[in-house]
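>>> can you look at this prediction? I've put the sequence above it.
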Amino acid sequence: MNHTNDLGSRLNEHYGGMSKGQRLLAAYITDHYDRAVFLTAAKLGEEVGVSESTVVRFASMLGYKGYPQFQRALEEMVRGKLDAVHKMEAVYGGSSQSEILDNILRSDALRIKNTLEEIDAHAFESAVDTILQADTIYVAGLRSCAPLAEFLGFYLNMMFEHVKVLHTSSASELFEQMVHIGERDVIIGISFPRYSMRTLKALEFANNRNARVITITDSIHSPMNLYSSCNLLAKSDMSSILDSLVAPLSVINALLVALCMKKQQDVVRTLDTLERIWDDYQVFGNDEIDYMEDGVRMHYANLGETDE
């Protein structure tokens, strides 16, 4: 049996039915498996704040015969990370720099093609409508997905007044930033293997508050889909220690363009306001390259005039 993916799969599969203490253990193991592998059941419970018996029952609930077998699965998870490095060496070790460039770009192009073929167009349309109707838009993407969340949040802020990109190093900070989320709001959760338990907790909390939940993830089997009403799936697998986030970024680009087409006048007004602010406060020096060509500026200006 291949325990490398097995433990992660079991955590994802059983998460919906876990108790509060078991979910704390699942979150700790997902984020700190390289530390958890060296801990006894008692020490692991102490780290997480649960009893030793809860840890033992947790291992049993996941299908292991006892804590020692669960610990061996943790060892395999750590070893799997090292195996990924060896696998990357096997795939790319004999390649030249230009061959690596060619292989990676071709692989990413294929992921975008496969994503295009498999993505649910109705889910995409639903995501656009849900975001347009929301009072506040929350964006959650942690670890390697944090840049995607920042990118999405940056451009959403050009179109909408109330956008919050969640920044956190702990679950408690997440809830502090989401304390006012409600049924008129939406959260967009971005997560790919290894899935972030903190992102999952944010989606669970939002769902419990009756907010709408949109996910950008890799599979219908992703635990992120437990609480979502709208799933946008993008390919991210890669034969290395890195995740390929090119296809997810393309999906985000498409989402932003679709929203921009619905919010053209708001975008124009935001850009005009920013221009005046930059001029008034001399944000940019004379060496700054103008980010909008005259033709584009005229197009936006004309759009603004027709809206008056």
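That came in fine, so what should we check first?
>>> every contact and neighbour count from this point should use C-alpha atoms.
Fine.
>>> now Ile187. Nearest residue, chain neighbours left out?
Tyr138 (4.4 Å; C-alpha to C-alpha, 6 or more residues apart in numbering).
>>> A strand includes that neighbour, no?
Yes: counting by DSSP: H, G, I helix; E, B strand; the rest coil, one finds Tyr138 located in a strand.
>>> tell me the contacts of it?
163-166, 185-188 (C-alpha atoms under 8 Å, 6 or more residues apart in numbering).
>>> may I ask which two of these are separated the most?
Greatest spatial distance in the contacts of Tyr138: Leu166 and Asp185, 14.2 Å, computed using C-alpha to C-alpha.
>>> pull out the buried positions in the longest helix seen in the chain.
Determined from DSSP state H, the single longest helix within the chain is helix 67-92. Across helix 67-92, burial judged by 16 or more other C-alpha atoms under 10 Å covers 67, 70-71, 73-78, 80, 83-84, 92.
>>> can I get these in TSV with distance to Gly21?
Below are those laid out as TSV (distance: C-alpha to C-alpha, whole Å):
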residue	distance to Gly21
Tyr67	16
Phe70	17
Gln71	18
Ala73	20
Leu74	19
Glu75	22
Glu76	24
Met77	22
Val78	23
Gly80	26
Asp83	31
Ala84	31
Tyr92	42
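>>> that's a helix at Leu148, yeah?
Yes: applying three-state DSSP, one finds Leu148 inside a helix.
>>> so what's it up against?
141, 190, 249.
>>> ditto for Leu7
Neighbours of Leu7 in contact, by C-alpha under 8 Å, 6+ apart: 73-74, 77.
>>> ok, Asp6 next?
With the criterion set at C-alpha under 8 Å, 6+ apart, Asp6 makes contact with Ala73.
>>> try it again at 6 Å.
For Asp6, the contact set (C-alpha atoms under 6 Å, 6 or more residues apart in numbering) is empty.
>>> what about it, which helix or strand?
helix 3-14 (DSSP states H and E).
>>> for that helix, list every residue counted as buried.
Buried-residue list, helix 3-14, by 16+ other C-alpha under 10 Å: 3-4, 7-9, 11-13.
>>> what about versus this one:
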Amino acid sequence: MKRTLEQIIRKWYPSLSKGQQKVADYLMKHQEKSAFLTASELGKEAGTSETTVIRVSYVLGFRGYSDMQQTIREDWLDQGQVDNEEEADVFKRVVREEQEIYERLPSQLDLVDAQKAVDALQAADKVYIGSHGSSYAAGYWLYYSLRRWKQGVFLSEPSGVLVEDLSDLTEDSLFILFSFPRYRKEGKDLLSLARRIGATVLVITNWRFSPLGREADILLTTEEGRTTDYHSIAPAMTISEMLVQGLAEQEENDVSSKKQQRLEMLYAHQNIYLE
């Protein structure tokens, strides 16, 4: 098995002079840069001379500086290949985890509860969405999408709980909470306030035994039965899209249609979209 330059240097390092050790130290610390330096340039970088660099190559068993530099380049390229393979392994692992979650989602999703959620959305006089930390992106997406179809849709602040935000909710309102690991205390505080008001509570979480999943009137989960520490927010976005599409298909009243028409007119007038 071919030895790397670092292995060769470590073997001969004790026999090198102080000046030669400077070159050896530089080679181990700056392998990528060394692959493209001339002997003269390397000597200057290491604080020695071109002659010392050439002597080091002979002491290490090479036929000269060019031969040593070839090994430096090969080691650097090999290391790059290892790094790329490790990065590729990470990407593949994430894709596999996401794929497994999505494959399980249709079978674990309770379609009765999903329909209840859509019905509650349609019937609600107001909708308040609570999401914090890693869940905030999913909450914001649902908030943005629902406002195309409903009036009176509100979103929690990402940094904390404002009691005033829930002051307009009634017993006919719907409170939607996104709660994923690590579960935030703000979610529990918001849920308690919604309960006190009497609003219907819809919780979207990773599994039914999560801290707040057990307190829901309507529960939608994304990762039932998984034992891995890997958690994904992507299925929560999928469930959000499902709710919006379900609402869109059920909404046939004039208020929603007129709201859509006004929005499209505003979009066109402001030239918001590229196409």
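Alright, I've got the coordinates. On a predicted model such as this, the values are computed, not experimentally measured, just so you know.
>>> hmm, back to that, which residue numbers in structure 2 go with the helix holding Asp6 of structure 1?
Aligned by TM-score structural alignment, helix 3-14 of structure 1 falls on no residue of structure 2.
>>> what residue of structure 2 is the furthest out?
Distance from the C-alpha centroid of structure 2 peaks at Thr51, with 51.7 Å (C-alpha atoms, centre = their mean).
>>> how about the helices in structure 1?
Using DSSP H, the helices found in structure 1 span residues 3-14, 20-36, 41-48, 52-61, 67-92, 97-118, 121-133, 146-159, 171-177, 197-208, 246-262, 264-280, 294-307.
>>> ranking those helices by burial, who's on top?
helix 197-208 (a mean of 22; mean count of other C-alpha atoms under 10 Å).
>>> give the aligned range of that one in structure 2.
Helix 197-208 of structure 1 maps onto residues 185-196 of structure 2, going by TM-score structural alignment.
>>> give me the mean distance between that stretch and structure 1.
Here stretch 185-196 of structure 2, set against structure 1 after superposition, deviates by a mean of 0.9 Å using mean C-alpha distance after the TM-score superposition for structure 1.
>>> so what touches that stretch?
By C-alpha under 6 Å, 6+ apart, no residue outside stretch 185-196 of structure 2 reaches it.
>>> if we can go back for a sec, tilt between the helix holding Asp6 of structure 1 and helix 197-208?
Helix 3-14 of structure 1 and helix 197-208 are oriented at 10 degrees to each other (axes from the mean of the first three to the mean of the last three C-alpha atoms, to 10 degrees).
>>> ok, the residue most central in space within structure 1 - contacts?
For structure 1, the residue nearest the mean C-alpha position is Ile190 (2.0 Å; C-alpha atoms, centre = their mean). By C-alpha under 6 Å, 6+ apart, Ile190 of structure 1 lies in contact with 141, 215-216.
>>> out of those, who's nearest Leu116 of structure 1?
Once C-alpha to C-alpha is applied, the member of those that ends up nearest Leu116 of structure 1 is Ile216, at 13.9 Å.
>>> just give me the neighbour total for the closest one.
Ile216 of structure 1 has 24 neighbouring residues, counting by other C-alpha atoms under 10 Å.
>>> same check on the one 10 residues further on?
The criterion is other C-alpha under 10 Å. On that basis, Leu226 of structure 1 has 19 neighbouring residues.
>>> how close does it get to Leu174 of structure 1?
18 Å (C-alpha to C-alpha, to the nearest Å).
>>> repeat for Phe192 of structure 1
For Phe192 of structure 1, the distance to Leu174 of structure 1 - C-alpha to C-alpha - is 19 Å.
>>> could you do Ser222 of structure 1 as well?
21 Å.
>>> and Leu110 of structure 1, by the same measure?
According to C-alpha to C-alpha, Leu110 of structure 1 and Leu174 of structure 1 sit 35 Å apart.
>>> so stretch 32-47 of structure 2 corresponds to what in structure 1?
Going by TM-score structural alignment, stretch 32-47 of structure 2 sits over no part of structure 1.
>>> stretch 108-125 of structure 2 too?
Using TM-score structural alignment, stretch 108-125 of structure 2 pairs with 118-135 in structure 1.
>>> now what about the matching stretch, what contacts it?
The set of residues external to stretch 118-135 of structure 1 that reach it, using C-alpha under 6 Å, 6+ apart, is 184-186, 230, 233.
>>> ok, these vs Thr30 of structure 1, which is closest?
The closest of the contacts of stretch 118-135 of structure 1, once distances to Thr30 of structure 1 are taken by C-alpha to C-alpha, is Leu233, at 21.6 Å.
>>> surely the closest one meets Thr217?
Yes: the pair Leu233 of structure 1 / Thr217 is scored as a contact, 5.2 Å apart, by C-alpha atoms under 6 Å.
>>> show me the contact partners of stretch 98-116 of structure 1.
234-235, 247.
>>> can you add distance to Ala123 of structure 1 and give the residues you listed back as CSV?
As requested, these are exported to CSV (distance: C-alpha to C-alpha, whole Å):
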residue, distance to Ala123 of structure 1
Ala234, 13
Lys235, 16
Ala247, 16
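>>> contacts only, for the equivalent of Leu249 of structure 1 over in structure 2.
Per TM-score structural alignment, the equivalent position to Leu249 of structure 1 in structure 2 is Met237. Under the criterion of C-alpha under 6 Å, 6+ apart, the neighbours of Met237 of structure 2 are Ala138.
>>> rerun at 8 Å
138, 141-142.
>>> ok, those in structure 1, which still hold?
For the contacts of Met237 of structure 2, the aligned pairs still in contact in structure 1 (both residues aligned by TM-score structural alignment, their matches' C-alpha atoms under 8 Å) are Ala138.
>>> circling back to that earlier point, and the strand or helix carrying the residue farthest from the centre of structure 2, which residues are buried?
Per DSSP H and E: Thr51 of structure 2 is located in helix 50-59. Neighbour-count burial for helix 50-59 of structure 2 flags 50, 52-54, 56-57, 59 (criterion: 16+ other C-alpha under 10 Å).
>>> can you give the contact residues for it?
Contacts of helix 50-59 of structure 2 (C-alpha under 8 Å, 6+ apart): 12, 16, 19-20, 23-24, 39-44, 63-65, 68.
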